[in-house]
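Visitor: Dropping the sequence and predicted coords here.
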Amino acid sequence: MNLANESQHKSRASTLPQTTPIVFVVDDDISVRESLELLIRCAGWRPELFASAQDFLAQPRALAPSCLVLDVGLPDLNGLDLQKRIAGDRTDMPIIFITGCGDVPMTVQAMKAGAIEFLTKPFGDEILLNAIRHAIERSQIALGHEEKIRVIRDCYASLTRREREVMMLVVSGRLNKQVGGELGISEITVKTHRGNVMRKMKADSLPDLVKMATRLRLTSTSKG
């Protein structure tokens, strides 16, 4: 597909959400996997199919918007157990459960654990496609947030120790004179460090810098 190839080419020099979204399918029924593969491919996404939870877990984390269409009744490790297993490190991959014998407690358990949809077979193609579209949108938002955090962390890593000290005090509300008094440096030196912090952090304003510090969880440890 030309569009997919173009997206994969552009992804090397652009942000993650521009890559072709991946729809992972974990179902032990080969007929279900084959039908979903065709449906997903026709919708313009990239299907990745697995017959068991173990096979899926052996797959490295995808660096693209993605979602997981997951059967509940898998052999060995079932769908609900797999959901628990990946809850911590694959938060950017929403889960859509599919099952042939769902019940209310099972549905509640899955949704409370973060699933975005719980579909009982048989279900219409458009119902599943809408769920996948919603899941991929959420994945794109999550990946975008992760990318912003990564950029901020890289900027923060470029600060010197003194610049980090100045930043901590500035975002906690200290004036330049107060910062200088606490660090034992002149107000002029504080202004120089503060300017370096703003430039290196690519902050447009003090409120912008405070938001960055909050994302880095720096403000929670600052003095009032």
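Guide: Alright, I've got the coordinates. On a predicted model such as this, the values are computed, not experimentally measured, just so you know.

Visitor: C-alpha only now, for contacts and for neighbours.
Guide: OK.

Visitor: Chain neighbours aside, what residue packs nearest to the residue lying farthest from the centre of the chain?
Guide: In the chain, Ser186 marks the outermost C-alpha relative to the chain mean, sitting 42.4 Å out by CA atoms, centre = their mean. Once flanking residues are discounted, Ser186 sits nearest to Gly180: 5.4 Å by CA to CA, 6 or more residues apart in numbering.

Visitor: and the next element down the chain from the longest helix belonging to the chain?
Guide: If you go by DSSP state H, the chain has its longest helix at helix 125-157. Proceeding N to C from helix 125-157, the next assigned helix or strand is helix 161-171, under DSSP states H and E.

Visitor: Next up, a structure to set beside the first:
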Amino acid sequence: MQHVEVKAEASSDPIIYVVDDDEELRDSLLDLFLITKQRASAFSSGSEFLKLADTSAAGCVVVDLRMPGVTGLDLQKQLTSLGSRLPIIFLTAYADISTSVRAMKAGATDFITKPFTNQDLLQAIDHAINLDRERRKTDAESDRIRFLAETLTRREREVMLAVVSGLMNKQVAYQLGISEMTVKIHRMSVMRKMQSRSLADLVRKVEQLPKD
């Protein structure tokens, strides 16, 4: 087994994981990523990758479809079972439409047939890393909104859900059996705690909360 890493200037940079049993290809890709100043780590097998790699890291996986032991599709399934959402780019020397469809349906971002150009691979990697970056931003925002919502009291949450459903303060008061003034007080508290300056922003945030 062989594991080699190429470090970029910052350890926080996205990492490109290369998983391929072809040593020559691994070395060639690591040289490419060194030249393009990208952080990369190479593994000779899927089992080695699963054992040593940080599957929660930002970046992507470039993996050979057909490998001894843990295949590319096996690796994709195991990453999913681990809760990892690292984008996956499959490499293959065999054009297999049914397999590529399975891989893409399971979440692969690209399917590249060997031999390929460096430009094609780099473009696929840029796309995968951008997807991962945007997903992480979305996840972070969702986590922030859930944290804000957890600061609400039960009554504030009831008022919030009624307000974003389109009800006026008077209607909310009637529905909850409280005074309109109490609704206004709770509504102001909700806007402050949810860090929303407009009803439209509050609606957007509530849409991102898990449904009860």
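Guide: Perfect, I can see it now. Worth saying up front: this structure is predicted, and the values here are computed from it rather than measured.

Visitor: hang on, the earlier thing: what range in structure 2 does the longest helix of structure 1 sit on?
Guide: Mapped onto structure 2 using TM-score structural alignment, helix 125-157 of structure 1 spans residues 118-150.

Visitor: so how far is Arg144 of structure 2 from the most centrally placed residue in structure 2?
Guide: The residue lying closest to the centre of structure 2 (CA atoms, centre = their mean) is Arg135, at 4.0 Å. With distances taken as CA to CA, to the nearest Å, Arg135 of structure 2 is found 14 Å from Arg144 of structure 2.

Visitor: Please, which helix or strand holds whatever residue of structure 2 lines up with Leu38 of structure 1?
Guide: Counting by TM-score structural alignment, Leu38 of structure 1 lines up with Asp31 in structure 2. Taking DSSP H and E as the criterion, Asp31 of structure 2 maps to helix 23-35.

Visitor: and the angle from the next helix or strand after that helix to helix 23-35?
Guide: Per DSSP H and E, the first helix or strand lying C-terminal to helix 23-35 of structure 2 is strand 39-43. Per axes from the mean of the first three to the mean of the last three CA atoms, to 10 degrees, the angle that strand 39-43 of structure 2 makes with helix 23-35 is 170 degrees.

Visitor: which SS class is the corresponding residue of structure 1 for Phe90 of structure 2?
Guide: Aligned by TM-score structural alignment, Phe90 of structure 2 pairs with Phe97 of structure 1. The assignment at Phe97 of structure 1 comes out as strand when based on DSSP: H, G, I helix; E, B strand; the rest coil.

Visitor: hmm, back to that, how about the match of helix 125-157 of structure 1, which residues are buried there?
Guide: Buried positions in stretch 118-150 of structure 2, judged by neighbour count with 16 or more other CA atoms under 10 Å: 121, 124-125, 127-132, 142, 145-146, 148-149.

Visitor: about what we covered before: which element is the residue nearest to Ser186 of structure 1 on?
Guide: helix 176-183.

Visitor: now do Glu48 of structure 2
Guide: Going by DSSP H and E, Glu48 of structure 2 is in helix 46-52.

Visitor: Number of residues surrounding Gln54 of structure 1?
Guide: If you count neighbours by other CA atoms under 10 Å, Gln54 of structure 1 ends up with 15.

Visitor: what residue of structure 2 takes the place of it?
Guide: Counting by TM-score structural alignment, the partner of Gln54 of structure 1 is Ser47.

Visitor: For the residue nearest to Thr91 of structure 1 when sequence neighbours are not counted, give its distance to Lys10 of structure 1.
Guide: Among residues not flanking Thr91 of structure 1 along the chain, Ala142 sits closest, at 7.7 Å (CA to CA, 6+ apart). Taking CA to CA as the measure, Ala142 of structure 1 and Lys10 of structure 1 are separated by 20 Å.

Visitor: Equivalent analysis for Lys200 of structure 1, please.
Guide: 28 Å.

Visitor: neighbour-wise, which of the two wins?
Guide: Between Lys200 of structure 1 and Lys10, Lys200 has the larger neighbour count (other CA under 10 Å), namely 17 against 14.

Visitor: That one should be in a helix, yeah?
Guide: Yes - judged by three-state DSSP, Lys200 of structure 1 forms part of a helix.

Visitor: what residues are up against the alignment partner in structure 2 of it?
Guide: Structural alignment (TM-score structural alignment) places Lys200 of structure 1 against Lys193 in structure 2. Neighbour list for Lys193 of structure 2: 148-149, 151-152 [criterion: CA atoms under 8 Å, 6 or more residues apart in numbering].

Visitor: Run through the residues that contact the match of Phe90 of structure 2.
Guide: By CA under 8 Å, 6+ apart, the residues touching Phe97 of structure 1 are 69-72, 79, 110, 115, 117-119.

Visitor: and which of those residues is nearest Arg217 of structure 1?
Guide: Taking CA to CA as the measure, Ala115 is the one of the contacts of Phe97 of structure 1 closest to Arg217 of structure 1, at 27.2 Å.

Visitor: Then that closest one would be within a helix, right?
Guide: No - assessed with three-state DSSP, Ala115 of structure 1 is coil; it does not lie in a helix.

Visitor: Please tell me how far the closest residue to it other than its chain neighbours sits from Val25 of structure 1.
Guide: Spatial nearest neighbour of Ala115 of structure 1, chain neighbours left out: Ile95 (4.9 Å); criterion: CA to CA, 6+ apart. For Ile95 of structure 1, the distance to Val25 of structure 1 equals 10 Å [CA to CA].
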